[in-house]
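Participant: A predicted structure for the sequence below; I have some questions about it.
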Amino acid sequence: MSDTRDGGHVPEPAGGQFPTRPSAGTPALAPWRHRIPRRMIVACTIIAVACVAMSLLALSLGDYPLTIPEVVSALFGDQGFATTVVTQWRAPRVVAGLVFGAALGLSGALFQTLTDNPLGSPDVIGFSTGSYTGVLIVTTLGATSAASTSVAAVVAGIITALVIYVLAWRGGMQGFRLIVVGIAATAMLTAINTFLLLRMRTEVAMSASIWGAGTLSLVSWAKLTFALPAAALLVACTVLLARPLRQLELGNDTALAHGTRVESSRLAILVVGVGLVAVVTAAVGPIAFISLSAPQVARRLARSAGIPLLTSAFTGALLLVGADVVAQHLTTNPIPVGIVTIVIGGAYLLALLFREARSL
């Protein structure tokens, strides 16, 4: 079969199909199974190796110091007390640092891509604070079990996200408006959290305040039974959302032209990103600035036009495990890892401000 246009005969190409091309005003999307840039592969490999090295260092340090070969032997063999120290006492903390750091890095990548703004982080927008509010509410009511606090953190985080989404909606969603509304919500939720802490008994308030700073010190394998499967499920959802996320980077019109349901995709990305933060908050408290800094560090390491999800996850894992090592061994008495990440985040914000000032 052939096609005749304007009286001319166009021969049928081999294979029986005419080639197609995108319209002049629509940039072509790369195929779904596109080739991963070599720079990104190198960056991910280097960061992954650094994660392994930092994890081994974290497993070796403590009141019962071990050499790296002893740590490896304890992980893969029976070394008596050393195996107990490594696998039962230190490994849960290291695994939590890797998984939760990756979750925070992914969440930050989702929100910064969604808002098209390097400040579009869940801790800046207020979702982490909302999850913490949920935990404080159930604690005030006397429910202190791991299940109740986990459910409260997830539910409160999602409710906070939906409220901010509705308040920021004006015939569509714009990233800048979402950030502004989120910052206002953070201020109000912080005031509510302070009020709830003042209403608690002194010992409960002190415990909640320490947990609210973000700490991995109370992590055990039992406490990870909910967090690890939930984080794995949300990471799988992130993989499914990777394609619409990349299409949204090209703009709403282009995404619509390629069949993406823009607002539905935005809402799904919002829920998954909030879920990642809520799972972390439920397990170890709100840990600030990992989700803010990890995606931008990953973007620069990979030299990517957009924010790379996989590199962001590796970077978040490395930052949190490294920050926890510093938090444990910088001073005589260990401090919450959230304090160290705040310092990292503050340095990142200063660097960002200086960079913007130099570009003016």
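Facilitator: Structure's in. What do you need? Numbers count the residues shown, from 1 in each chain.
Participant: drop to CA atoms for contacts and neighbour counts, all remaining ones
Facilitator: Noted.
Participant: which residues does residue 305 contact?
Facilitator: residue 299 (Cα atoms under 8 Å, 6 or more residues apart in numbering).
Participant: If you could redo that for residue 156, that was the one I meant.
Facilitator: Residue 156 is in contact with 130-134, counting by Cα under 8 Å, 6+ apart.
Participant: Turn those residues into CSV, columns for distance to residue 293, secondary structure and neighbour count.
Facilitator: Listed next are the contacts of residue 156 as CSV, based on distance: Cα to Cα, whole Å; DSSP: H, G, I helix; E, B strand; the rest coil; neighbours: other Cα atoms under 10 Å:
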residue, distance to residue 293, secondary structure, neighbour count
130, 20, helix, 34
131, 20, helix, 34
132, 21, helix, 28
133, 24, helix, 24
134, 25, helix, 26
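Participant: put this beside the first:
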Amino acid sequence: MKGTSAPPPGRPATRRPSRLPLRPHTRPPSRYTPRAAAVTVACALVASGVGVLLIGGGDYPMPPGAVLRALLGGGGPAETFIVHELRLPRVATALAAGAALGLAGAVFQSLARNPLGSPDLLGLTQGAATGVLLTIVLAGGAGSLAVAGGAAGGGLAAGLVIYALTGRNGLHGTRLVLTGIGVAAILTGVNGYLITRAQITEAARAVLWLTGSLDGRDWGDAGPLLAALAVLAPVVIAGCGRSLRMLELGDDAAHALGTPVGRVRPVLLAAAVLLAALAAAAAGPVAFVALTAPRLAAALTRAPGPNLLPATVMGAALMVTADLAGQRLFPGHQLPVGVVTGLVGGGYLLWLLAAQRRTGRI
């Protein structure tokens, strides 16, 4: 036949290797896209602009120009004191807590492969609240470091209980969410009991903290969370971001692509739990930011993968925007930031559950 010929005598027949089609699904999604970068920059600008408005509001209003001058080292002594000592710590706490919750929510939703995988729904925030309440009730006038330590210990303990109840193979899907909801319900009852056992002053302090409030925050409250973000955010985003994208393909695929699943997953879980717990210690158990920020970031970027950096910046923007809304919606009556996020996030959760039901996932 045309195109075929017998091999020369004495030479073995050779077979031309066939061209196998590439399988694009075995490659992880790209790390950054122009749209994701634009969304990240836009959220950062929104967070910064709202932060400037927050600093300029209050009994002594300041225009944005005066706020920027004071932040850059200019302005008079009164403006410098008001900005750096009275108002900037609150805004820094809001930005840091929102960023920590957004990053923690993105990690949990990616590992669980479920949009309902959020620290406040999985019981981790309630565990941090138990640790803080134990610190307040037992130690009374405990400082910021003690409160942060109690939150971290309570969050890690709750995470270990959930991990033990679900098992290594249960960290995905509905089983993890249902286990977390059960643990959260138990811890909510424990927290209520701890409040009844506290003195009146400690009980009032605990109730205000449980509402999720940024009132009276100083650098001592923001310091532990800022330090944790400085250490854990690069570890999660730069160090484990690629591995997290691999884990979204499944454990078997991640193993085949060279990801050390047994080492990466515990690091990601511990980092996310610590971020959520320290955010609760700084701003109280603010609900739904960790649930909403990653989903909004994914919807805006339209990029596959966990979108860690956009979710982090989105969380910061959501937190300061909720705080601004709480201060400006009802003149003369400030709403705690946890009330605002609860009202908005509760509606979003109902919509998300309805969407999951329509697609047959629940």
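Facilitator: Yep, it's here. These numbers come from a predicted model, not from an experiment.
Participant: Would you pull the TM-score for this pair?
Facilitator: Overlay of the two chains. TM-score (TM-score structural alignment, normalised by the length of structure 1): 0.89; 345 aligned residues with a Cα RMSD of 2.4 Å.
Participant: Show me where structure 1 has its strands.
Facilitator: Secondary structure of structure 1 (DSSP state E): strands located at 3-5, 8-10.
Participant: Mean distance of the last one to its aligned residues in structure 2, please.
Facilitator: Read that as strand 8-10 of structure 1. Following superposition, strand 8-10 of structure 1 is found to deviate from structure 2 by 6.9 Å on average (mean Cα distance after the TM-score superposition for structure 1).
Participant: Give the other helices and strands that that strand contacts.
Facilitator: Here strand 8-10 of structure 1 touches strand 3-5, going by 3 or more Cα pairs under 8 Å, 6 or more residues apart in numbering; DSSP states H and E.
Participant: before we move on, the earlier item: which of the contacts of residue 156 of structure 1 lies closest to residue 64 of structure 1?
Facilitator: residue 132 (33.9 Å; Cα to Cα).
Participant: hang on, that closest one packs against residue 155?
Facilitator: No. At 10.7 Å, residue 132 of structure 1 and residue 155 do not qualify as touching, with contact defined as Cα atoms under 8 Å.
Participant: How much space separates the residue nearest in space to the middle of structure 1 from residue 97 of structure 1?
Facilitator: Compute the mean C-alpha point of structure 1, and by Cα atoms, centre = their mean the closest residue is residue 104, 2.3 Å away. Note on residue 104 of structure 1: its distance to residue 97 of structure 1, by Cα to Cα, to the nearest Å, is 10 Å.
Participant: Can you get me a residue count around residue 195 of structure 1?
Facilitator: 11 (other Cα atoms under 10 Å).
Participant: what do you get for residue 330 of structure 1?
Facilitator: Counted with other Cα under 10 Å, residues neighbouring residue 330 of structure 1 total 12.
Participant: quick one: contacts for it?
Facilitator: With contact set as Cα under 8 Å, 6+ apart, residue 330 of structure 1 has no partners.
Participant: ok, back up a step: corresponding residue for the residue nearest to the centre of structure 1 in structure 2?
Facilitator: For residue 104 of structure 1, the aligned residue in structure 2 is residue 101 (criterion: TM-score structural alignment).
Participant: now residue 135 of structure 1
Facilitator: Match for residue 135 of structure 1 (TM-score structural alignment): residue 132.
Participant: which residue packs closest to the match of residue 104 of structure 1, ignoring adjacent ones?
Facilitator: Distances taken as Cα to Cα, 6 or more residues apart in numbering place residue 290 nearest to residue 101 of structure 2, at 4.7 Å, with adjacent residues excluded.
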